[in-house]
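Chemist: got a predicted structure plus its sequence, pasted below:
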Amino acid sequence: MKQAFRDYPVRGYTIIERNGLRIGIFGLLGKDAAEDASFARPITFSDPVEAARKTVKILKEREKVDLVVCLSHSGTNPDKAHSEDEKLAAAVPGIDVIVSGHTHTILQSPIRAGKTLIVSAGSYGTWLGVLDLKVGKSCKIEVTGYRLRKIDTSVPEDRNIARTIDGFRSLVEERYLSHFGYRFSQVLAFQPFNGQTIEETYTKPGETGLGNLVTDAYRYAVGEAEGRRRHIDAAVDVLGCIRSSLFKGDIRVSDVFQTTSLGPVQYGYCGNTIIVVYLTGRDLKNLLEVHTSIAPSKKDALLSVSGIRFSYNPNRMPFDRVTSVEIEGADHRFRPLENERRYSVAINSYLANLIDFVGKKSFGILQITPRDEAGNAVSARDESRLTVMRNGEPLREWIALAEYLSSFPEKNGIPTMPKRYAKPEGRIVAEASWNPVKLIARGNWITIIAAVLIVVAVILVVEFVHKRFRQGDHK
C-alpha cells in the first residue's frame, strides 16, 4: 500500500500558482469519516487536527504560500458539537478556506469561523460551488462572491470529458459487467413515477420508497440464490449505502449500479456483498435503535427495512425509543417481535463490518451479537462463510437489485416497478408523545433509571417546599 501511494503518487499537499498567488492545497479525512471506513483495515488514520497543523506550518513557513485551502472530508453540522470542520477552523486558524464534504451539506452562504471560510456544495455533483476571493497584499482575504450552480441538462456537455467517459464505459462492460451477464445500458425495468431524491432524503429524513425497494431486493435475491432453502425474516440497510436515486423511465444496469455502488474489490470484483446473520429479537431491537438515537445526528445511519414494521417515540430516552416491532413470517403475516427468538437478517458487508461501531456510538448501551445459523457468535472475520452465494459467486447488492427489478410483472413487454415504491408505506412510524405512560412503558434500564431519578427529584422538591411552608407556619 505504501508503495502504491508513492507510485500514484499520493502527496501530502500540492501548490498551484494563479496570477502571482501561491495557493497551497491539502486534503483531510475527519474522525467521523474514518470511523465509517470499515474496509480500511489495517490502515489507520492520524488525528486530523494535528495533521492539519503540521501541513499548514509547512505550507506557510517552507512553501511561503499566500492562501491555504483544505479539501476536507469531515463535514459541518447544525449542531456545533458535531461540526468537525468548524472545530478544525478554530483549532487550525492558518487555514484560509475549507471546502467541506462528507456530511452532504448545502451551504447557501459560507460559514466564517474566525478568519476561515467554510463552503460546501452538497453531494453527488448536483451543485457546482463557486467562491470568489480577493487577496490583498498582506494576504487579507475578502469574499467578493459565492454561488451554487445546479448541474442539470441545461449545462452543456464537454465533448472531451464525454469521449473519456465513453471509453471507460466499454472497459466497464468488457472487464466487469460481462462477467455477470449484463451490459452497461441494458434496460432492466420501467419506473412509472419519480421517487424521492437522495438530496431530499437527507433534508427530510425517514422511510423512503427507494430504501424499501433495496431491502426487499435483498430478501428476494437471497431466496432465489438459495432456492428458498430458508426464510429470510428481515433485511436492513443504511442510507449511506444508497448512493443515487432512480427516476421515472427506463432503469438500466448503470442506474442500478450507481444506486448501490459502494464496496471494495472482494472476490475479484467490486461491490458490497450480501450476508445473512442471525439476531435475537433483543439484538434486532437494538439495531433498530440506530434509526431513533444515532441517525438524528448522523443521517447516513438512517435505516431502511424489509420484513419489519416498527414504531418509535422520539420523546423517549435515547437508545430506548423503539416502542413496537413486528416481523413478517413465511406466511406473510406480521407478528410481534420475540426477545429470545433468533431471526435471519440480510445485510450488506459494509453494515456487517460496522455492527461493533453501533456499540461504540451508543457508549456500549446497544450491544448486538450477530450469530450464524447454528447460533454461534460471529464477527467480521467470519464474513466469507456468511456470504450468500449465487451460481458459485458471492451475491452483490447491485446484482440483488437488478434481479429484483427484472422480476416485476411486465407491462407493455417490460418489467414495471409497483407504485408502492413511490413513497413510504408505514414500515417505520414515528409516534411522538409526552404521555408519561408511553414515555416509560416497557422501558429498558436507561428509562427505568431516568424515571427513578425524576421521581426522586420530585420527592425532594416536594419535601423541600413542604419544609419551607412548615418553617413559615412556625414563624
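Modeler: Perfect, thanks for sending it. Numbers count the residues shown, from 1 in each chain.
Chemist: for the rest of this, base every contact and every neighbour count on C-alpha atoms.
Modeler: Noted.
Chemist: and Gln367, what element?
Modeler: For Gln367, there is no enclosing helix or strand under DSSP states H and E.
Chemist: now do the helices in the stretch 101-250 of the chain.
Modeler: All helices of the stretch 101-250 of the chain, identified by DSSP state H, counting those that start in this stretch, fall at 159-175, 198-203, 209-225.
Chemist: what about versus this one:
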Amino acid sequence: MVRAGFTRGTSGVQTVYDVFAVAPLGAGVVDPTAGSALVTAYLTGQELKHLLEFFLVDNPAHPGEFFPRASGMRFRYDPSRPRFDVVTAIELGDLDRGYHAIDITGKDERLYSLTCPLYLAVIAVAIPKYTQGLLPLIPKNKDGQPQDSRVEALELPRAHTPYMLPPSGTLDKTSLATTGEMDALQEIKEWQAIMDHLRRLPVEGKDELPMFPVDERSKEVRAIKAG
C-alpha cells in the first residue's frame, strides 16, 4: 500500500525515513510496530482476476487511490466492459524472462502465490462479502487448503483501530512472509522489503550508494488499458 513516492530533493539521497514513508501504514501480527507485515496466499487465475476487478472499481471521492499495481504481473483491462468484468487478460513474468498468459476463466485450478501487505490482505479477504458473492475469493496455503484466519479479519469491528486490521495473533502466522534469525521468528515489513530491494540496486563505485536505474523497467506499463 504505497502512501507516498520518492522525491529527489536537493541531494537525491534517500534515507531510511524516506523509505518508511513510502509504506508506513498498518502493523504486524507478531510484531506490532508500525508498518504492515507481508503475507502470502495462493489464488487461482480467476481469483487473481477477481482481486483486480475489485480494486479497479474507482471511488469518485478518492480517484485512483486503490488502483492495483503489482510486480511480476501484467494485466489488460477495458473500462467500457461491464462492472467486475473489465479485466481481459493476466500475464505473469517480467521484462527479462518475458510474460506468459494464465487462465482467468476458472477452468484451470492451478494456484499462484501472491504476497502483499497485511493492510491490503485484510481488505482482499473481505471482497466476497463486499461484493455480495459476485467476486468469490478464498486465500489458500501452498497445499490448497483455505486459510481459516480470514474469518477473524472479515468480522473485525473497525472501531477497535484506525486501520482495518485484526488484533495481534488472530491471523494464521504460517501465511506470513518471515525471516529467521537466531531461531526467532521475524516478520518482513513492507517498507523493509522495499529497503532490501533498494540496497540491491547497482553501485557505481566503492563506498557509493546504490542508484535508481533509469531504463526500460522504470517505464514499463503493467496495467494496460484498452484503447
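Modeler: Right, received. Where do you want to start? No experiment lies behind these values; they were computed from the predicted model shown.
Chemist: related to what we said a few turns ago, need the winner for burial among the helices of the stretch 101-250 of structure 1.
Modeler: Highest mean neighbour count among the helices of the stretch 101-250 of structure 1 (mean count of other CA atoms under 10 Å): helix 209-225, with a mean of 23.
Chemist: which part of structure 1 matches the longest helix along structure 2?
Modeler: Looking across structure 2 with DSSP state H, the single longest helix is helix 45-56. On structure 1, the counterpart of helix 45-56 of structure 2 by TM-score structural alignment is residues 281-292.
Chemist: what residues does that stretch touch?
Modeler: 301-303, 312, 314, 318-322, 325, 337-343, 358, 366-369 (CA atoms under 8 Å, 6 or more residues apart in numbering).
Chemist: chain center to stretch 359-368 of structure 1, what's the gap?
Modeler: 18 Å (CA atoms, centre = their mean, to the nearest Å).
Chemist: what residues does it touch?
Modeler: So stretch 359-368 of structure 1 is contacted by Leu279, Asp283, Leu284, Asn286, Leu287, Glu289, Ile294, Phe319, Ile355, Asp356, Val358 (CA under 8 Å, 6+ apart).
Chemist: out of the residues you listed, who has the most neighbours?
Modeler: Leu279 (26 neighbours; other CA atoms under 10 Å).
Chemist: can you pull the contacts of it?
Modeler: Arg342, Tyr343, Ser344, Val345, Ile368, Thr369, Pro370, Arg371.
Chemist: please narrow those to those residing in strands.
Modeler: Arg342, Tyr343, Ser344, Val345 (DSSP state E).
Chemist: can you select the buried ones among those residues for me in PyMOL?
Modeler: A single PyMOL command is used to select the members of those judged buried by 16 or more other CA atoms under 10 Å:
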select buried, resi 342+343+344+345
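Chemist: wait, which of the ones in strands among the contacts of Leu279 of structure 1 is closest to Trp445 of structure 1?
Modeler: Taking CA to CA as the measure, Trp445 of structure 1 sits nearest to Arg342 out of these, at 22.3 Å.
Chemist: state the distance from the closest residue to that closest one other than its chain neighbours to Glu340 of structure 1.
Modeler: Using CA to CA, 6 or more residues apart in numbering and skipping residues adjacent in sequence, the residue nearest Arg342 of structure 1 is Thr280, 4.2 Å away. Going from Thr280 of structure 1 to Glu340 of structure 1 by CA to CA, to the nearest Å gives 5 Å.
Chemist: so which of those two has more stuff around it?
Modeler: Using other CA under 10 Å as the criterion, Thr280 of structure 1 and Glu340 rank with Thr280 on top: 21 against 11.
Chemist: tell me who's in contact with that one.
Modeler: Neighbours of Thr280 of structure 1 in contact, by CA under 8 Å, 6+ apart: Glu338, Asn339, Glu340, Arg341, Arg342, Tyr343.
Chemist: how do the residues you listed look in structure 2, which are kept?
Modeler: Compared against structure 2 with both residues aligned by TM-score structural alignment, their matches' CA atoms under 8 Å, the contacts of Thr280 of structure 1 retain Asn339, Glu340, Arg341, Arg342, Tyr343.
Chemist: in JSON lines, list the residues you listed along with distance to Gly307 of structure 1.
Modeler: What follows is the kept ones among the contacts of Thr280 of structure 1, written out as JSON lines (distance: CA to CA, whole Å):
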{"residue": "Asn339", "distance to Gly307 of structure 1": "16"}
{"residue": "Glu340", "distance to Gly307 of structure 1": "18"}
{"residue": "Arg341", "distance to Gly307 of structure 1": "15"}
{"residue": "Arg342", "distance to Gly307 of structure 1": "14"}
{"residue": "Tyr343", "distance to Gly307 of structure 1": "11"}
